[in-house]
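Asks: One predicted model, sequence on top.
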Amino acid sequence: MGDRETLKAELKKVSAKAIQAKMDLHDLSEELPINWTSIMVVAQKAYDVYAELERKNRELKALENT
């Protein structure tokens, strides 16, 4: 598998993680004020996965432009 295909596969996995993180935030918001103490943990996880998703997208774009 080439670099581009590998990166696309990684991007697909990270995208699935991002969707799950978004749903976790949504679920948490609907349950508030229950579990309010987990806001920072859930938000940090979502932040991290979306940052990774953005990095992977930039890497793929750069690879495709070369």
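Replies: Cool, the structure landed.

Asks: hey, let's count contacts and neighbours off CA atoms from now on
Replies: OK.

Asks: Who's the closest spatial neighbour of Ile39, skipping the chain neighbours?
Replies: Leu28 (7.5 Å; Cα to Cα, 6 or more residues apart in numbering).

Asks: So the one you found, which state does it fall into?
Replies: helix (DSSP: H, G, I helix; E, B strand; the rest coil).

Asks: Neighbours of it, how many?
Replies: 18 (other Cα atoms under 10 Å).

Asks: Surely it touches Met40?
Replies: No. Using Cα atoms under 8 Å, Leu28 makes no contact with Met40, being 10.9 Å away.

Asks: take a look at this one as well, against the first:
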Amino acid sequence: MSILLPVKHQQEGMSLDTFSRLSGVSVQQLQRYAKTGRIIGARKHPLTRKWWIYPPAKLLTGR
């Protein structure tokens, strides 16, 4: 089962902080989800090493 999260449809993606504000999930929780592979569309930026979310993003609930 998966939940589609609100994502602006843009090619360049958005930071985890911006995604957190739009989805209502804390940044720390999203970091845990990204590290464990529960967010489809999450990638770490190669230079800044910060997480970025690219569309279409899905949060996998696994329940």
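Replies: Arrived safely, thanks for sending. These figures come from a predicted structure and were not determined experimentally.

Asks: TM-score of the superposed pair?
Replies: TM-score of the superposed chains, computed with TM-score structural alignment, normalised by the length of structure 2, equals 0.21; 31 aligned residues with a Cα RMSD of 4.2 Å.

Asks: Against Val41 of structure 1, how distant is the residue nearest to Ile39 of structure 1?
Replies: Separation of Leu28 of structure 1 from Val41 of structure 1 (Cα to Cα, to the nearest Å) stands at 11 Å.

Asks: And Arg4 of structure 1, by the same measure?
Replies: Arg4 of structure 1 is 33 Å from Val41 of structure 1, by Cα to Cα.

Asks: Report how many residues lie close to Pro55 of structure 2.
Replies: 18.

Asks: now do Leu7 of structure 1
Replies: 17.

Asks: Same check on Gln29 of structure 2?
Replies: Counted with other Cα under 10 Å, residues neighbouring Gln29 of structure 2 total 11.

Asks: what about it, which helix or strand?
Replies: Per DSSP states H and E, Gln29 of structure 2 falls inside helix 27-35.
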